[in-house]
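[1] Structure for this input, please:
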Amino acid sequence: MRFTRSRWMTLLIVLAGLVAAAAAAGFAWSERVQNQRIARAMTGGDPARAPALIRRYGCAGCHTIPGIPGGDGQVGASLADLRSRVYIAGLATNTPDNLVRWIVTPQAFSPRTAMPATGITEAEARDVAAYLYAQ
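    Reported below is the predicted structural model:
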């Protein structure tokens, strides 16, 4: 097969597109890793353990949670971009300690909240908080 100028140009364009896509994927991966490191430092939790905990405690039944299969609940607020919010549940300043306490005992913040006390431990709540902050 003989390459003409037009075929070379097409090949170069395709290669440039592949390089750009690879660079973008690398950037996204790097940003995700950085977000996870920051979330671990903030909460003392491990975001990798959170998906199983989120399923076990039924969080996705009420909340929309990015990255969780079936995490499309409509009862509670969406938990997408939680790290950028000022308040948790409109009640408490969005800090890692407040988020962990909210996850463990929401009634301590608001006795009439619809969010149940699920029995999640503080250590497990730290993992869930790390996941939510890493998204």
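
[2] can we go C-alpha only for contacts and neighbour counts from here?
    OK.

[3] Okay, helices next: where are they in the protein?
    For the chain, applying DSSP state H gives helices covering 5-43, 50-56, 96-104, 122-134.

[4] most packed of those?
    Among these, ranked by average contacts under mean count of other Cα atoms under 10 Å, first place goes to helix 122-134 (a mean of 24).

[5] Please provide the structure for the following sequence as well, for comparison with the first:
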Amino acid sequence: MSFTLSRWTAFAIATAGILVIAAAVAGLARSERQQKEDVARAITGGDPTRAPALIRRYGCAGCHTISGIPGGDGQVGGSLTGLRARVYIAGVTTNSPDNLVRWIVKPQVFSPRTAMPATGITEADARDVAAYLYAQ
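    This next block holds a predicted model:
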């Protein structure tokens, strides 16, 4: 008994296999992103999903490059991409969730001559922004 597949059947099987693999990869990527967000929420007490609107409202993206933020390509301040892996914040204080929140709210406390302005951001909003930055 001989069994042969038509081209279309072979194509359909190959396509289905590729879709299954793509779905698995997408699930892993989603899982990794969700895990990063969960950790960021736990360490900052903030909600990273609220941050994009806050980043636009307070003008952060006007000065900083911030991944995932449309128009987040500012060149005045340092890039905030990969912030969670850095040892220091702005080169002046150790990178910890509490220090990041305090830096975002009142950077002059850490560095009186910093170019970063006091934006008027609240501590709660700063926690959301910090959570977003740590989740990236």
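
[6] Any idea what the TM-score is?
    Here the superposed chains carry a TM-score of 0.93, computed using TM-score structural alignment, normalised by the length of the first structure; 133 aligned residues with a Cα RMSD of 1.3 Å.

[7] quick one on the thing from earlier: can you redo the helices of the first structure as a markdown table with distance to Leu79 of the first structure?
    Output for the helices of the first structure, formatted as a markdown table (distance: least, Cα to Cα, whole Å):
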| stretch | distance to Leu79 of the first structure |
| --- | --- |
| helix 5-43 | 15 |
| helix 50-56 | 12 |
| helix 96-104 | 12 |
| helix 122-134 | 7 |
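
[8] for those helices, which one sits closest to Gly70 of the first structure?
    Nearest to Gly70 of the first structure, of all those, is helix 50-56, at 9.1 Å by Cα to Cα.

[9] for that closest one, packing partners?
    If contacts are counted by 3 or more Cα pairs under 8 Å, 6 or more residues apart in numbering; DSSP states H and E, helix 50-56 of the first structure sits against helix 122-134.

[10] Next one: Gly46 of the second structure relative to Phe11 of the second structure, how far apart?
    Applying Cα to Cα, to the nearest Å, the value for Gly46 of the second structure to Phe11 of the second structure is 47 Å.

[11] now Gly71 of the second structure
    For Gly71 of the second structure, the distance to Phe11 of the second structure equals 41 Å [Cα to Cα].

[12] what's the answer for Gly77 of the second structure, then?
    Distance, Gly77 of the second structure to Phe11 of the second structure, by Cα to Cα: 51 Å.

[13] Next: Glu32 of the second structure.
    From Glu32 of the second structure across to Phe11 of the second structure, the span is 31 Å (Cα to Cα).

[14] and Gln75 of the second structure, how many neighbours does it have?
    Using other Cα atoms under 10 Å, Gln75 of the second structure has 12 other residues around it.

[15] swap in the one 3 residues further on?
    A count of nearby residues for Gly78 of the second structure, using other Cα under 10 Å, gives 12.
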